[in-house]
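Enquirer: Output the structure for:
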Amino acid sequence: MTSSAHHGQQTPPSESDAAVLEAVSIGIPSALSDLGHLVRIPGMAWPAFDQTQLERSAEAVAALVDGTGVFDEVRVLRAAVPGTDEFGQPAVLATRAARNGKPTILLYAHHDVQPPGDDELWETPPFEPTVRDGRLYGRGAADDKAGVMAHVASIRAVKEVLGDDLDLGIAMFIEGEEEYGSRSFAQFLSDNKEALRADAIVVADSGNWDSVTPGLTVSLRGNARFTMRVRTLEHASHSGMFGGAVPDAMMTTVKLLSTLWNDDGSVAVAGLLERDAPTPDYDEATLREEAGLLPGTTPIGNGTILSRIWNKPAITLIGIDATSVASASNTLLPEVTVVISARVAPGQTGEEAYEALQDHLRAHAPFGAELTFSDADLGDGFLADTSGWAAALTRDAMNDAYGVAPIDLGVGGSIPFIADLVREFPAAQILVTGVEDPHSRAHSPNESLHLDTFRNAVATEALLLSRMNAVDL
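Expert: A predicted model of the protein is given here:
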């Protein structure tokens, strides 16, 4: 099947499209109300948090999915975490068999959220949904409970319009531990392979070019996150007695970490690859505004700004265990532990990147310091094949819902489980969409959802489902 792009020009909607868009518009208030109820549930997958809240979240999502009235079965399930005796967090699996030769679509999102962080940094309480200036504020309001509700709201609208003529097969997988590393994701796919099998997969966990321009994510960076311990002494020593002759672990760590970057801030690790691909225009002023760069701080790296974010590796020090400022004393530290997070260019595996980083750090360790690596969390990037009919339908649906032609996006972040989807369902067309815009501040204080973007995202998916219902395989 082929579909022609409209290049940003809206054509008059068909009678069916107009009915779907009207149903979406009517349903948005209830969808936002339901989203608010979900935001109030602090479902975090970390063991340190109350796990009954995550169970509440899963049950609430299951009730909303079941309430659409289109699914043959809706269940809350857990899968084993490979290599452990644990089970993962509760996920919602809903299935509806295709009828009359129609395709099947799998809709993915996740209901777990990031911890809120410092409540003092929130202008309003993180789990109290608050609307101001056209945005809904709250933890998970964008990432990714809005993705959950985009699926639910679009199904409601299509069911309202098509009724018994809805023959499309639909599976829905709402994960409960995406923010905690998707530890049981691969096992869940294996356990439920037949229930999840689909011709197209929509992963609603990405973003858009801006609040008015839709984006189809076609590339994602991979990741290599790990812990490194740097040790130079058998025990702590007096800095006055031995300073100047004995290398302490902090100085050694600082010198070692500095070798990871060139003077311009670009990555200086041999073996970390770059992808050569064009990027849209994006200027420094936009970067400053969207990232919150301070006036006197300059960007880092080289090449176009988006190539640095989408197509090149990045290394960030995200954690350090050492003496706190409050406990500082004149002591040579025997060891320091850090957590390093690397983003890996699309096309290189997380394993290859991790090996390159270990080789570099060992080769550059000053003063013969002892290095120990542990807790590696690795994920591969994603390069989409957008030549299929489902991608064409998605782009057209975005165009007709937003009234603006979509942009193919790269994303600097990582969704490692997409590699699991590619492996398990190699014939499926994978479409990475989302409800976020550059000001959503996912994972940060004052996370928010742009309400107009949400409406357009729901309209996009409803048009996609309706039009897929007309496809004969």
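
Enquirer: Every contact and neighbour count from this point should use C-alpha atoms.
Expert: Noted.

Enquirer: what sits up against the longest helix out of those in the chain?
Expert: For the chain, the helix that runs over the most residues, judged by DSSP state H, is helix 15-39. If you take C-alpha atoms under 8 Å, 6 or more residues apart in numbering as the criterion, helix 15-39 is touched by 57, 60-61, 127-129, 138-141, 145-146, 149, 152-154, 156-158, 160-161, 455, 458-459, 462-463, 466.

Enquirer: Alongside the first, I'd like the structure of this one:
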Amino acid sequence: MSDDLRRAVQKVLPGVRADLEALIRVPSVSADPGATEDVSRCAQLTAQLFRAGAAQEVEILDDVPGARPVILASCPAPSGRPTVLLYAHYDVQPAGDPAIWSSRPFEPRESGGRLYGRGSADDKAGIATHLAALRAHGGRPPVGVVVLIEGEEEIGSPTLGAFLDRHRDRLAADVIVLADSENIEVGVPSFTTTLRGLANCVVEVRTLAESVHSGTYGGAAPDALTTLCRLLATLHDDEGHVTVNGLTTGHPSRTDYPAERFRAEAGVLDGVRLLGSGTIAERIWTGPAATVLAIDAPSVPEAANALTATARAKVSLRLAPGDNAIQARAALARHLRDHTPWGAHVQVTEAEIAQPYTVDARGPAFDAARRAYKRAYGADVVDLGGGGAIPFVAEFANAYPKAAVLITSPGGDPASRAHSTDENLHLADFERACLAEAFLLAELADWSTK
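Expert: This is a model prediction of the structure:
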């Protein structure tokens, strides 16, 4: 059976690769109000692909107010077999300035064994992985399968909870496979077992009724931008540790992540010191992080010799597993209010949150998954943390608390540059991911009969 399934996956891969490239060509940027037609077009294309030999029933659902279309595909479970929910998303991040890409962001290009293009790794590869696994089984897998492909993950999946509530019974599953993470390195299958959370605030500082001449009033009257800079500097101590009180630090990770490798993958310039202390895994997976995401202030080309009256910034916390996003956001807001210098007027608006999450990676479903991925990759699975927040994971876990949750990679790795320029997918690992998921469906069928 194993050799037959390998051959079946190899047979469907050329078509799946072509389907992935077709998906990449659609600029389905959910954050762009002007891309509504492209988002809808990508949903239509995704549904069409699942109708082509992957699933027995396929629908496009648009029944949650304000939501982007959701694709729901299914194959009924044979008697006595479990049901597996396969998740991915078809929306992508904005491409930014096309001039800083090596090629056009929405035109797939292969180079050096990698497929370049926005969405190639995050997360249209997840869609393609599910297509390959199901087509390899002839659209009739040995377990029940429900496929959910959403179009809002890149904006925080704001309506996913309402969708799960509305269709809870149709989506119920024994195992949930979320193909939206990355392997720790090429050729090493990885399950993400912890995710940091997110807590954002927007802080606005005002010092003057209006901007005034910097020569006439500078030296006594504080400008808002300098005031804001001093405030933002209080988020870290001299070593780079986050100074916001009340945040949690998680348990140390057992996975090694060498500092030199991290520096290379992050593109840290020579001579620039890393923040904080402890292992790299502790700093990026199980500890908090504070980042200034953006500042509203006069641009350099438009600068005048004036004291700025108001300045604004968006501040983000990444939260350790075990923390509470609502409490952490309140702690950040309190820190910003309490540390504003010189009596400046400050307004803090509490913004987006995402709860951290820890997967209990034990039990027969995980045993089956480790066997399947080891057979496909020829290497043992590594459990790793995720530094980013994935809000939909907690949504699924809360909706289906008894289900085993697997967070897998559809072939991405740290060099895939998700959310950045020249996003790409390692094609050999993509093929291994397709094979691993096909094996997983077979393993779960065998497990269910024991």
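
Enquirer: Fetch the TM-score of the aligned pair.
Expert: Superposed pair, TM-score by TM-score structural alignment, normalised by the length of the second structure: 0.97. Supporting alignment: 448 aligned residues with a C-alpha RMSD of 1.3 Å.

Enquirer: sorry, back to before: in the second structure, which residues correspond to whichever helix or strand comes after the longest helix of the first structure?
Expert: The helix or strand immediately downstream of helix 15-39 of the first structure is helix 51-67, counting by DSSP states H and E. Using TM-score structural alignment, the residues of the second structure aligned to helix 51-67 of the first structure are 36-52.

Enquirer: pretty sure Gln429 of the first structure is touching Val218, no?
Expert: No - in this structure, Gln429 of the first structure is not within contact of Val218 by C-alpha atoms under 8 Å, at 11.6 Å.

Enquirer: Helix, strand or coil: sort out Ala224 of the first structure for me.
Expert: Of the three states, Ala224 of the first structure takes strand under DSSP: H, G, I helix; E, B strand; the rest coil.

Enquirer: Can you find the partner of it in the second structure?
Expert: So, by TM-score structural alignment, Ala224 of the first structure is matched to Ala199.

Enquirer: Now its match: closest residue in space, sequence neighbours ignored.
Expert: Excluding its sequence neighbours, the residue lying closest to Ala199 of the second structure (C-alpha to C-alpha, 6 or more residues apart in numbering) is Ile353, at 4.5 Å.

Enquirer: Just to be sure, that neighbour is in a helix?
Expert: No - looking at Ile353 of the second structure with three-state DSSP, it is strand, so not inside a helix.

Enquirer: residues touching the aligned partner of it in the first structure, list them.
Expert: By TM-score structural alignment, Ile353 of the second structure lines up with Leu378 in the first structure. Contact partners of Leu378 of the first structure, counting by C-alpha under 8 Å, 6+ apart, are 222-225, 350-351, 354, 416.

Enquirer: Go through these and flag the ones preserved in the second structure.
Expert: Retained in the second structure by both residues aligned by TM-score structural alignment, their matches' C-alpha atoms under 8 Å are the following of the contacts of Leu378 of the first structure: 222-225, 350-351, 354.

Enquirer: Quick one: classify the residue of the second structure positioned farthest from its centre as helix, strand or coil.
Expert: Relative to the mean C-alpha coordinate of the second structure, counting by C-alpha atoms, centre = their mean, the farthest residue is Thr216 (49.4 Å). Following three-state DSSP, we place Thr216 of the second structure in the helix state.

Enquirer: now the residue nearest the centre of the second structure: how far from Val186 of the second structure?
Expert: Nearest to the geometric centre of the second structure sits Ile390, at 5.1 Å (C-alpha atoms, centre = their mean). Per C-alpha to C-alpha, to the nearest Å, Ile390 of the second structure is found 22 Å from Val186 of the second structure.

Enquirer: Now do the contacts for the counterpart of the residue nearest to the centre of the second structure in the first structure.
Expert: Matched by TM-score structural alignment, Ile390 of the second structure corresponds to Ile415 in the first structure. Shown in contact with Ile415 of the first structure (C-alpha under 8 Å, 6+ apart): 220, 222, 379, 381.

Enquirer: Export those residues as JSON lines, with columns for distance to Pro29 of the first structure.
Expert: Formatted as JSON lines, the contacts of Ile415 of the first structure follow (distance: C-alpha to C-alpha, whole Å):
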{"residue": "Leu220", "distance to Pro29 of the first structure": "33"}
{"residue": "Gly222", "distance to Pro29 of the first structure": "37"}
{"residue": "Gly379", "distance to Pro29 of the first structure": "38"}
{"residue": "Gly381", "distance to Pro29 of the first structure": "36"}
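
Enquirer: and of those, the nearest to Ser440 of the first structure?
Expert: The shortest approach to Ser440 of the first structure among these belongs to Leu220, at 18.4 Å (C-alpha to C-alpha).
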